[in-house]
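Student: Sequence below, structure please.
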Amino acid sequence: MNYYELNQEQAKNYLSRKNMVAILPIGAIEVHGDHLPLDTDCRLAMGVAKKLEERLGIENCAILPCIPYGQVWSLRDVPGSIHIPDEILSAYLYEIAKSLERAGVKQMVVINSHMGNGNAIKTMARRAYESLHIKVYYFTYPRAEKVIQQVCTSQRPHKVLFHADEIETSYMLYLAPEAVDMGKAISQDIEFPEDYEYTSIRWSEFMEKAVLGDAAAASAEKGKRIIDEVIEEIVAVIKGAS
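Tutor: Have a look, this model is predicted:
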């Protein structure tokens, strides 16, 4: 159920139930090459949220509107990207958690599809842990790496990072295929600066197109296999704690 479709009486009675899970998708508006739209991360966060709702049951979930803006420091200077600093994003998320607590919600699940949001989300969750009485979970494609190593075939320029490449494009082909233009998908080798792991460097300084690898190798089948595993892990965590 979409959170915003509840009326006043439903919100009063529905949100405070013991097993209710408020699902908060968060993405970003940033460039993803020419084959994916600026709202790629938003579409993915909503797609995962809906898959999660299917598994948990619509009567147990309320999906909040996706937060479209995120921390996009690495690509903030590229036209199209919109950057929100960590401290502002974290405070914004905390106020959402506090409002949900007032409504009687016991569990909030943050579905994050943009790695740059990680620090702000974790800071919010720690603050909520110390000052609120709402359990906050946060997930950014848990257990995906295990399946990625099994199904993806292209060489990754970075062992952890992914962006508009085989991985993320496969996610989109599975969750939002209508937004993908594979005719514009490219493959490019990106060479990260030697000191990248030890200092702050924007991606825009060493790549023109924001595609971190081989987008042309993507497929909906690969995306499904990875996302299905992600959903299984999220469900296991939530049900294991309830």
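
Student: For the rest of this, base every contact and every neighbour count on C-alpha atoms.
Tutor: Fine.

Student: where exactly do the strands run in this protein?
Tutor: Here the chain has its strands, by DSSP state E, at 21-26, 61-63, 107-112, 135-139.

Student: for these, which one sits closest to residue 189?
Tutor: Closest approach to residue 189 among the strands of the chain is made by strand 107-112 (26.5 Å; C-alpha to C-alpha).

Student: Now do that closest one against strand 21-26, angle only.
Tutor: If you take axes from the mean of the first three to the mean of the last three C-alpha atoms, to 10 degrees, strand 107-112 sits at 20 degrees to strand 21-26.

Student: Buried deepest among the strands of the chain, which one?
Tutor: For those, the largest average neighbour count (mean count of other C-alpha atoms under 10 Å) is found in strand 21-26, namely a mean of 26.

Student: tilt between it and strand 135-139?
Tutor: Using the same axes, to 10 degrees: strand 21-26 against strand 135-139 is 40 degrees.

Student: Can you show me the helices along this structure?
Tutor: Counting by DSSP state H, the chain has helices at residues 8-14, 40-56, 86-102, 118-131, 144-151, 166-175, 220-241.

Student: Out of those, which is closest to residue 77?
Tutor: Proximity to residue 77 (C-alpha to C-alpha) singles out helix 86-102 among these, at 16.5 Å.

Student: Which neighbouring elements make contact with that closest one?
Tutor: With contacts taken as 3 or more C-alpha pairs under 8 Å, 6 or more residues apart in numbering; DSSP states H and E, helix 86-102 sits against helix 118-131.

Student: Just the buried residues of the helix it packs on, please?
Tutor: Neighbour-count burial for helix 118-131, counted by 16 or more other C-alpha atoms under 10 Å, picks out 118, 120-121, 123-125, 128.

Student: Here is the second sequence; please produce its structure so I can put it next to the first one:
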Amino acid sequence: MYMVNYTSDDFKKNLSKSDLVIVPVGSVEAHGHHLPLGTDIFSPRLFCQRIDKKIGDEVWIAPEIPYGQSYDLSIYPGTVHIPSGVMANYLYYVGKSMFNNGMGKIIFFNGHGGNINALNLASERLVPLGLDVAVINWWLDYSKEILTVTTGQGHAGEDETSAILYYDEKLVNMDKATKNTKKPLIKVRYKNRGKEIFENALTGDATLASKEKGEKIFNILEGKIIEFIHIMKNGKYYTS
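Tutor: Below you'll find the model as predicted:
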């Protein structure tokens, strides 16, 4: 159920169907020379479309939050960077307003790694209100499943490029696809990290991507994500 397609009256009338809302979160950011700036928006969008088609009466889908924390890639044209603190505050107030509108559970469906800190900070603040909060980082949480399809992962790499080829291959310029084999030795932040580690605004090997691989990724992950949603709806978050 896409929230924005309902009138205020119809939203109130249908609220009894579900108190769970998915909020897609992405970024506007450089992805190599071959992928669109909206890559991190498009993957969550397609997952939500598939979720709505399968279990649309069981979950609300909120409008996308298109901007994210993109400091490392902000050296590349077209990238929009929102600091984590600012973004966390914004996400908190989005979640708080959802709670005030009758939502008891929220899933932030994230398409961008730079958002993780902000999402975690916002989640910590939302839980005391009475919300159950979860974050799905689709490429990270389901890395094991993705690697049954691709040989590697990366920013604008094989997996992400395959996903966007499946979303809309007209948006991908595969003749500009390249690879970047640099891998960080440790997790450290420093000023020139975006230029050095994310050379040409990518990591991994985009040349290995295909539309077929993207379709397989979405087919595999769709069931996993729906299972996740059903656990959230049932409210039993552990086994004994």
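
Student: Drop the TM-score for these two in here.
Tutor: The TM-score (TM-score structural alignment, normalised by the length of the second structure) is 0.87; 231 aligned residues with a C-alpha RMSD of 2.0 Å.

Student: returning to that earlier point: most packed of the helices of the first structure?
Tutor: Most buried of these, by mean neighbour count (mean count of other C-alpha under 10 Å): helix 166-175, with a mean of 26.

Student: to the chain's geometric centre, what's the distance from that helix?
Tutor: Computed by C-alpha atoms, centre = their mean, to the nearest Å, the chain-centroid distance of helix 166-175 of the first structure equals 13 Å.

Student: Could you do stretch 88-105 of the second structure as well?
Tutor: 18 Å.

Student: what's that stretch aligned against in the first structure?
Tutor: Mapping stretch 88-105 of the second structure onto the first structure (TM-score structural alignment) gives residues 90-107.

Student: Need the strands of the first structure in JSON lines (columns: distance to residue 162 of the first structure).
Tutor: What follows is the strands of the first structure, written out as JSON lines (distance: least, C-alpha to C-alpha, whole Å):
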{"stretch": "strand 21-26", "distance to residue 162 of the first structure": "17"}
{"stretch": "strand 61-63", "distance to residue 162 of the first structure": "26"}
{"stretch": "strand 107-112", "distance to residue 162 of the first structure": "14"}
{"stretch": "strand 135-139", "distance to residue 162 of the first structure": "16"}
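
Student: These: which one's closest to residue 207 of the first structure?
Tutor: Closest among the strands of the first structure, using C-alpha to C-alpha: strand 107-112, at 24.3 Å.

Student: What's the average distance for the closest one when superposed on the second structure?
Tutor: Here the mean offset of strand 107-112 of the first structure against the second structure after fitting is 1.2 Å, by mean C-alpha distance after the TM-score superposition for the first structure.

Student: what does that strand rub up against?
Tutor: Contact partners of strand 107-112 of the first structure, identified using C-alpha atoms under 8 Å, 6 or more residues apart in numbering, comprise 20-27, 45, 48-49, 97, 100, 118, 134-141.

Student: before we move on, what about stretch 225-240 of the first structure?
Tutor: Outside of stretch 225-240 of the first structure, the residues within contact range by C-alpha under 8 Å, 6+ apart are 48, 51-52, 55-56, 139, 141-144, 147-148, 171.

Student: from the residues you listed, which two are the most distant?
Tutor: Taking C-alpha to C-alpha as the measure, the contacts of stretch 225-240 of the first structure span a maximum distance of 24.6 Å, between 56 and 148.

Student: separation between residue 207 of the first structure and residue 154 of the first structure?
Tutor: Distance from residue 207 of the first structure to residue 154 of the first structure, counting by C-alpha to C-alpha, to the nearest Å: 18 Å.

Student: corresponding residue for residue 66 of the second structure in the first structure?
Tutor: In the first structure, the residue paired with residue 66 of the second structure according to TM-score structural alignment is residue 68.

Student: Please apply the same query to residue 133 of the second structure.
Tutor: Here residue 133 of the second structure is matched to residue 136 in the first structure, going by TM-score structural alignment.

Student: ok, that match touching residue 124?
Tutor: No: look at residue 136 of the first structure against residue 124 with C-alpha atoms under 8 Å: they stay out of range, at 9.0 Å.

Student: rewinding a little: just give me the neighbour total for the match of residue 66 of the second structure.
Tutor: When counting by other C-alpha atoms under 10 Å, one arrives at 18 neighbours for residue 68 of the first structure.

Student: That one contacts residue 38, correct?
Tutor: No: Residue 68 of the first structure lies out of contact with residue 38 (C-alpha under 8 Å); the separation is 10.1 Å.

Student: shared neighbours of these two, which are they?
Tutor: In contact with both residue 68 of the first structure and residue 38: residue 29, using C-alpha under 8 Å, 6+ apart.
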